[in-house]
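Enquirer: All I have is the shape, not the residue letters:
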């Protein structure tokens, strides 16, 4: 371990301990894993955001008997003190905040050097690297889990083209992940990152949210809750109608660009904000991305339009001055604003997502021999178990079906 790591490890320990306080479900899973050792002898390569919450997940997997190599799933999201602390737990961490693209992929390859039995991914970069650059390792990989919407989009396309060589579990598609992590976690942490980077007042501002999936819905709700006028842009007519019926103004980006003060992209697609939109924006408009990759805002177009660039006018805020004097503010280089300018989702939210992830890994370890390559949903009983454990930790009780009710639901013969 490097001297710099050693000096950071104590701070990382404190950060991990703080996160662990709000993760009772994952603590319970870790205790179960320590007793049953469902991952005994397995090697896991993971490409995840290296945060305190991820450290708690990695600790649970290690308690289950796994050897783990961890790389970052974003060049700017690594908490270096957490990485240092994890190294003291005998976890091979290949991550550092602020690395360039080449180093980012070198770290992924270093994690893959463990020759994994299972993989964990957040955005599909590790799985993509396995299928393009490290094909010699594919026969040894018997399955994996994907954490985020963008990654699952890529995996489903791989499966459709029969390119995916092993089963992948779509952790992102659980109800607990979509409803709580994507909606409440992304909503809160995105605004947290924007406010930390700019110290702007949300109340009274016009906030344009591009995309009204669970993540976009969360951002829109939190912005409206802070007093913003919220405009939604969408390509999906059903989601656009949903946004309209919830009281949001729905416009094409070409129109929203003229009135927005703050723009947040949350789509999983590229070029959502393009040069023609940038040309219409008002002086001082703020551009932030909460989608996984840095392609939703066309940063190259912005650079080409800029007459002058002032990097770091505030932490994680760069100012692009256009030829006519208008200034556009780009946050976090167009990367994930909530993990670059803030700390990502609250630990209480990640408790559910990472508990589902850990239980899905254990299920996959047991079932992998009979699963064909493809994308699989997390078993419904795992999702329900995570929710039950979270309710129990919060001291919340719910009803149960009576035998008569259960029989009624099983029978088609009983009518009115």
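Expert: Everything's here; your move. For clarity, every value in this text was computed on a predicted model and none was experimentally measured.

Enquirer: Could you use CA atoms for every contact and neighbour count after this?
Expert: OK.

Enquirer: Surely residue 349 is in contact with residue 183?
Expert: No. Using Cα atoms under 8 Å, residue 349 is not in contact with residue 183; the gap is 9.9 Å.

Enquirer: Run through the neighbouring helices and strands of the strand ranked longest in the chain.
Expert: For the chain, the strand reaching the highest residue count under DSSP state E is reported as strand 306-314. Judged by 3 or more Cα pairs under 8 Å, 6 or more residues apart in numbering; DSSP states H and E, strand 306-314 is in contact with strand 317-322.

Enquirer: now stretch 214-228, how far from the chain's geometric center?
Expert: Counting by Cα atoms, centre = their mean, to the nearest Å, stretch 214-228 is centred 17 Å from the centre of its parent chain.

Enquirer: Can you list the buried residues in it?
Expert: By neighbour count with 16 or more other Cα atoms under 10 Å, stretch 214-228 contains the buried residues 214-224, 228.

Enquirer: ditto for stretch 65-80
Expert: Buried, per 16+ other Cα under 10 Å, within stretch 65-80: 65-80.

Enquirer: And stretch 176-193, by the same measure?
Expert: Buried residues in stretch 176-193 (16+ other Cα under 10 Å): 176-178, 180-193.

Enquirer: try it against this one:
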């Protein structure tokens, strides 16, 4: 990032932080993708709260950004095991914010499995959770009873530009890996599993590039939406797998079971938009398959009479190229900061909540002041 852009970003987040600083600062723990532009956001979180620990998602860490953040804040290792064991999660929370009111800033529902234990046994007080993603939103919303408020920005109108552009970045990275092998998208029928915000964006760009796209979603409403937008919609998901040369998994849940992989067309490529642990049951791959590197970030799985390729080890393919969505990501990050104030003010019941429309309008106006060039 050039100095001028960095200065503009710092000025933007300074203004956002001034607008949303609570009267009494809570402590916070921050789960985040630690990408090159992220330190400005982290510093803003550190302005509106006492930021006790930064937990970067392990597959999206830029080493320069990590060093920069680490000069000011504690940067700790994030893994699902830490937050699936209630005792381990509680021990970490106590080590960073014992006795303090704390806001938990999550990406992908990492903290959901042990949230009850942290709320019930923590020496301080968990004021609530801020969740950034649709996958994480579902993990909190599907609980029978929440132990604290959860403010989700996953379905905010301010997130729509990000979701659309993430889908575009997925197609960019998949095409780049294909071209690196001397292959192209054209002539390779694509199957998009999941027709939510990301899946629909992926399908639209593939179609615009002249690729024949078939869509499948478990929700019949989304299948009807896909059909109305001109896409082929698979009646039978398993049959569709047999004909796809490129399979893009955008469900946010388990998309391909172990027994699905042998049904893939020979030479098919598989990519995900989240992670292998969410989308792919690689551990269930039948015996007999071996794997080896076919190219940078492309793994070939093969057995007698069958082979397929996996991009980026099954992790989100767009992170290979920075997963950049430009300045639109700063809209959502500002809403996360606004959510910190919402939780710090208290008074919310233990349920799912959103940032107010008035706060969203204020964020959008500030963002336009800095990023609308005309």
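Expert: It's in. Note that the structure is a prediction, hence the values are computed from the model and not measured.

Enquirer: Superposed, what's their TM-score?
Expert: Here the superposed chains carry a TM-score of 0.86, computed using TM-score structural alignment, normalised by the length of the second structure; 364 aligned residues with a Cα RMSD of 3.0 Å.

Enquirer: Give me the aligned partner of residue 30 of the first structure over in the second structure.
Expert: Counting by TM-score structural alignment, residue 30 of the first structure corresponds to residue 14 in the second structure.

Enquirer: Its match and residue 87 of the second structure: what is the separation?
Expert: Noted for residue 14 of the second structure: a distance of 37 Å to residue 87 of the second structure, by Cα to Cα, to the nearest Å.

Enquirer: again with residue 225 of the second structure
Expert: 44 Å.

Enquirer: which one in the second structure is aligned with residue 337 of the first structure?
Expert: Under the alignment (TM-score structural alignment), residue 337 of the first structure pairs with residue 317 of the second structure.

Enquirer: Taking strand 317-322 as reference, get the angle to the longest strand of the first structure.
Expert: 160 degrees (axes from the mean of the first three to the mean of the last three Cα atoms, to 10 degrees).

Enquirer: which parts of strand 306-314 of the first structure are buried?
Expert: Neighbour count says strand 306-314 of the first structure has 306, 309 buried, by 16+ other Cα under 10 Å.

Enquirer: repeat for stretch 70-84 of the second structure
Expert: 73, 75, 78, 82-84.

Enquirer: Nearest to residue 104 of the second structure among those residues?
Expert: residue 83 (12.3 Å; Cα to Cα).

Enquirer: Name the helix or strand for the closest one, please.
Expert: Using DSSP states H and E, residue 83 of the second structure maps to neither a helix nor a strand.

Enquirer: got it, and residue 140 of the second structure?
Expert: helix 134-141.

Enquirer: What are the buried residues along that helix?
Expert: Buried, per 16+ other Cα under 10 Å, within helix 134-141 of the second structure: 134-140.

Enquirer: wait, which of these is closest to residue 305 of the second structure?
Expert: Nearest to residue 305 of the second structure among the buried residues of helix 134-141 of the second structure, with distances taken as Cα to Cα, is residue 135, at 35.9 Å.

Enquirer: Now do the strands in the stretch 301-416 of the first structure.
Expert: 306-314, 317-322, 327-331, 374-377 (DSSP state E, counting those that start in this stretch).

Enquirer: wait, which of those is closest to residue 127 of the first structure?
Expert: strand 374-377 (12.5 Å).

Enquirer: Who's the closest spatial neighbour of the aligned partner of residue 66 of the first structure in the second structure, skipping the chain neighbours?
Expert: By TM-score structural alignment, residue 66 of the first structure lines up with residue 50 in the second structure. Counting by Cα to Cα, 6 or more residues apart in numbering, residue 50 of the second structure lies nearest to residue 27, which is 4.3 Å off, once chain neighbours are set aside.

Enquirer: what sits against the one you found?
Expert: Shown in contact with residue 27 of the second structure (Cα atoms under 8 Å, 6 or more residues apart in numbering): 49-52, 97, 100-103.

Enquirer: Return the member of the residues you listed nearest to residue 372 of the second structure.
Expert: Residue 372 of the second structure has its nearest neighbour among the contacts of residue 27 of the second structure in residue 49, at 28.7 Å by Cα to Cα.

Enquirer: Return the distance of the counterpart of the residue nearest to residue 50 of the second structure in the first structure relative to residue 358 of the first structure.
Expert: Counting by TM-score structural alignment, residue 27 of the second structure corresponds to residue 43 in the first structure. Distance, residue 43 of the first structure to residue 358 of the first structure, by Cα to Cα: 14 Å.

Enquirer: How about residue 101 of the first structure?
Expert: Distance from residue 101 of the first structure to residue 358 of the first structure, by Cα to Cα: 29 Å.

Enquirer: Helix, strand or coil: sort out residue 109 of the second structure for me.
Expert: Secondary structure, DSSP: H, G, I helix; E, B strand; the rest coil: residue 109 of the second structure is coil.

Enquirer: This completes my enquiry, with thanks.
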